[in-house]
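In: Fold the following and give me the result.
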Amino acid sequence: MTAAISVQVLTVDELLTAMAEHFGSEHAFLTDYLPNLPGVYVWSTDDRVVYIGSAASLAKRVSDEKGWIAGHEPDAQWAVTVVHMLKIYNATVQWVATADHAEALLLERRLIEWHRTCTGMGPLVVGWEAKKESPRKAGETWAQELWKRKFGQ
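Out: All right, here's what the predicted structure looks like:
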């Protein structure tokens, strides 16, 4: 059984303080053409932060050219994935490019920790490395199998 709770999350604009500190000047998140550059992206609902991630290529990581986001149907396809949660929250994406992937990883961590410092918790949706044979993947598989046995889905 699930229960609804209220939590505090930052708005995308409230991340700008940490971005300005990181870059040494004001920077804004973009919503236009996704560049094939490293950077950080933020998924949000009504400007409230849902997920913060980084990528070596924003265009490859965030674009939906193959329809993996648009084609996912939460009511018909159960999965413990970031995409599933982004669809449930009807999230939209904004991003900022960085000089390289190492900087993107650093900025991602800083924005997540800024969110945690301001609200007491990280963003609502959490991404993990789910590589084949990883402990994370094994835990996900176990939970999915339990869900199927318990709820028949």
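
In: From now on I want contacts and neighbour counts done on CA atoms only, so please keep to that.
Out: Fine.

In: Can you give me the distance of residue 108 to residue 55?
Out: From residue 108 across to residue 55, the span is 9 Å (C-alpha to C-alpha, to the nearest Å).

In: which residues do these two both contact?
Out: Between them, residue 108 and residue 55 share these contacting residues under C-alpha atoms under 8 Å, 6 or more residues apart in numbering: residue 40.

In: Strands of this protein, start to end?
Out: 39-45, 48-55, 92-97 (DSSP state E).

In: Adding mean neighbour count, write the ones you listed out as a markdown table.
Out: Putting the strands of the chain into a markdown table (neighbours: other C-alpha atoms under 10 Å) gives the following:
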| stretch | mean neighbour count |
| --- | --- |
| strand 39-45 | 23 |
| strand 48-55 | 24 |
| strand 92-97 | 21 |
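
In: With distance to residue 113 added, can I get these in CSV?
Out: Below are the strands of the chain laid out as CSV (distance: least, C-alpha to C-alpha, whole Å):
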stretch, distance to residue 113
strand 39-45, 14
strand 48-55, 11
strand 92-97, 17
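
In: For residue 144, which of those is the nearest?
Out: Among the strands of the chain, strand 48-55 comes nearest to residue 144, with 21.7 Å by C-alpha to C-alpha.

In: Alongside the first, I'd like the structure of this one:
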Amino acid sequence: MSGDADKAARAVGRELCFREAPRGNFDAGGYEGTEESDEHVKGGAYAVKGSGYYRDENGPVCVEAKGPNAGIGVGLSGSGARVMTKAELVSASVSAGPATATVGLSADTGASIGPAQLEAKVLGTGVSIGREMGVSFLGTGFKFKLW
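Out: The predicted model follows:
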């Protein structure tokens, strides 16, 4: 697997486990990966597979596009617990500073809870309340980080 494919798999997996956004620029045609509680995924595990991932980060602005992908992730850390499944047909997002807008079609389903965050999604539709406020409908949505 190429370096960019590994970055894409890790980006989707870390998002599933811990709501962590990836960093940097990469472009991968296809990717897949699994990790369990190692130095990169403490207290979590994920399995992902996808086709097409593009990310371009330039200062506070980031553009991201994903093709079909699927995954499952479980995360448990000092900041809370998270269980999420992901089935996404396509998505494109742009973020500028604390705000992110996404247009896509997904059936993400799961929940996370922590001292500063609560999130629930069913078939890509849900809400996030706390440090990050957001709404989504079938994979299209908007979120804003408060701090």
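
In: Please state their TM-score.
Out: Superposed pair, TM-score by TM-score structural alignment, normalised by the length of structure 2: 0.25. Supporting alignment: 71 aligned residues with a C-alpha RMSD of 5.3 Å.

In: With residue 139 of structure 1 as the reference, name the closest of the strands of structure 1.
Out: Comparing these by C-alpha to C-alpha, strand 48-55 comes nearest, at 20.9 Å.

In: Report the angle between the closest one and strand 39-45.
Out: With axes from the mean of the first three to the mean of the last three C-alpha atoms, to 10 degrees as the basis, strand 48-55 of structure 1 and strand 39-45 are set at 160 degrees to each other.

In: residue ranges of the helices in structure 2, please?
Out: Using DSSP state H, the helices of structure 2 run over 3-18.

In: quick one: contacts of the lengthiest strand in it?
Out: Taking DSSP E as the criterion, structure 2 has its longest strand at strand 80-96. By C-alpha under 8 Å, 6+ apart, the list of residues contacting strand 80-96 of structure 2 from outside reads 16-18, 60-76, 100-115, 139.

In: are any of the residues you listed buried, and which?
Out: 16-18, 62-76, 100-113, 139 (16 or more other C-alpha atoms under 10 Å).

In: Can you flag which of the residues you listed belong to strands?
Out: Short answer: those in strands (DSSP E) are 62-66, 69-76, 100-106, 109-113.

In: Helices of structure 1, start to end?
Out: So, for structure 1 - with DSSP H - the helices run 16-23, 58-62, 82-88, 101-119, 135-151.

In: would you list these in TSV and tack on distance to residue 48 of structure 1 and mean neighbour count?
Out: Listed next are the helices of structure 1 as TSV, based on distance: least, C-alpha to C-alpha, whole Å; neighbours: other C-alpha atoms under 10 Å:
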stretch	distance to residue 48 of structure 1	mean neighbour count
helix 16-23	13	15
helix 58-62	18	18
helix 82-88	12	17
helix 101-119	11	18
helix 135-151	27	13
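
In: Let me have these in TSV, extended by distance to residue 44 of structure 1.
Out: Formatted as TSV, the helices of structure 1 follow (distance: least, C-alpha to C-alpha, whole Å):
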stretch	distance to residue 44 of structure 1
helix 16-23	14
helix 58-62	13
helix 82-88	8
helix 101-119	13
helix 135-151	24
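
In: can you tell which of those is closest to residue 95 of structure 1?
Out: helix 58-62 (7.9 Å).

In: for residue 151 of structure 1, what are its contacts?
Out: Contacts of residue 151 of structure 1 by C-alpha under 8 Å, 6+ apart: none found.

In: actually residue 142 of structure 1, sorry about that
Out: Counted by C-alpha under 8 Å, 6+ apart, residue 142 of structure 1 has zero contacts.

In: Would you mind telling me which of the strands of structure 1 is nearest residue 119 of structure 1?
Out: strand 48-55 (11.4 Å).
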